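Enquirer: coordinates only, no sequence provided:
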């Protein structure tokens, strides 16, 4: 179990350091607001990885070797994919991204997405293929959710009753 905790913690620290460096690049992004979103999400994901490491290290989550590898791949992979997708979107020039982030950044939404930042009657239908950055961000959310479920599988539920 210490191996999983150590790996999660190291990914968290590395992601935090990369997010700090990426923060200095916000002004040169085609969409600085999306770059700020990438920076903020990476810091939050780094903290989430650290908290997952603490839950494993404390014994609140106990997983076997295979489940540990799966949890690590899903959680760390999801965190890194999110950073890559968000940074990619912020430097694309078009600034296209998922609807709410695009609206906050004053950028157009990915044309393949229904713009749920617009009231339903006014929405235009989604058209075309989704951008790679959009697919990366969506995949990262699914990966991190699945990783969290693996951790919950190994959770000591009796600890909630103490």
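Expert: Received the coordinates, thanks. On a predicted model such as this, the values are computed, not experimentally measured, just so you know. Residues are numbered from 1 along each chain as shown.
Enquirer: make it CA atoms for all contacts and neighbour counts henceforth
Expert: Noted.
Enquirer: could you pull out the helices for this protein?
Expert: All helices of the chain, identified by DSSP state H, fall at 2-24, 32-57, 65-91, 99-105, 132-153.
Enquirer: next up, a structure to set beside the first:
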């Protein structure tokens, strides 16, 4: 069972109980369920997931929509999948679909996984190998409102630890 539906099996003691729980939860054909599933699909994002993990989540939603009586066309599936990809993979997916030929999720998966493999060294964040870093670049002039920066005299040790006072430089 996938992680997305594993919670439906909790507390069930027989395979028949598990099957009944899963099929009733995923087999609902109500309008509200269809809208909920479509909303989940539209807001699905790859984030730091691999292509395989991302497309596994896509597969669960596609199957759930089929069971709910609202199957998506290949074009809709490709559109939602492409929309949720990380930026470095979107261009490839867009170029694959620009030809007008229908692309199956399986074909898209093959191309994206190959491209992800090629990019692995260029985008280490995709695999959680690096942490984000925030850098600050300033002009280096004055104290900037007392935000922890010292004047240039203080950096050089001049002026007995005092910077500018009352608009006049210390000598």
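Expert: Structure's in. What do you need? Treat the numbers as computed from the prediction; the structure is a model and nothing was measured.
Enquirer: TM-score for the pair, please.
Expert: Put the two chains on top of each other and the TM-score (TM-score structural alignment, normalised by the length of structure 1) is 0.29; 65 aligned residues with a C-alpha RMSD of 3.6 Å.
Enquirer: quick revisit: so can I have TSV of the helices of structure 1 showing mean neighbour count?
Expert: Conversion of those to TSV gives the following (neighbours: other C-alpha atoms under 10 Å):
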stretch	mean neighbour count
helix 2-24	18
helix 32-57	22
helix 65-91	22
helix 99-105	18
helix 132-153	19
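Enquirer: in structure 2, where's the longest helix?
Expert: helix 51-67.
Enquirer: surely residue 87 of structure 1 and residue 36 touch.
Expert: No: Residue 87 of structure 1 is beyond contact range of residue 36, at 9.1 Å (criterion: C-alpha atoms under 8 Å).
Enquirer: packing partners of the longest helix of structure 2?
Expert: helix 31-43, helix 74-83, helix 105-119 (3 or more C-alpha pairs under 8 Å, 6 or more residues apart in numbering; DSSP states H and E).
Enquirer: flag every buried residue along it.
Expert: Neighbour-count burial for helix 51-67 of structure 2 flags 51, 54-55, 57-58, 60-67 (criterion: 16 or more other C-alpha atoms under 10 Å).
Enquirer: quick check: angle from that helix to helix 74-83?
Expert: Relative orientation of helix 51-67 of structure 2 versus helix 74-83 (axes from the mean of the first three to the mean of the last three C-alpha atoms, to 10 degrees): 140 degrees.
Enquirer: now do helix 51-67 of structure 2 and helix 31-43, the angle between them.
Expert: Computed by the same axes, to 10 degrees, the angle between helix 51-67 of structure 2 and helix 31-43 is 160 degrees.
Enquirer: so how far is residue 105 of structure 2 from residue 59 of structure 2?
Expert: 9 Å (C-alpha to C-alpha, to the nearest Å).
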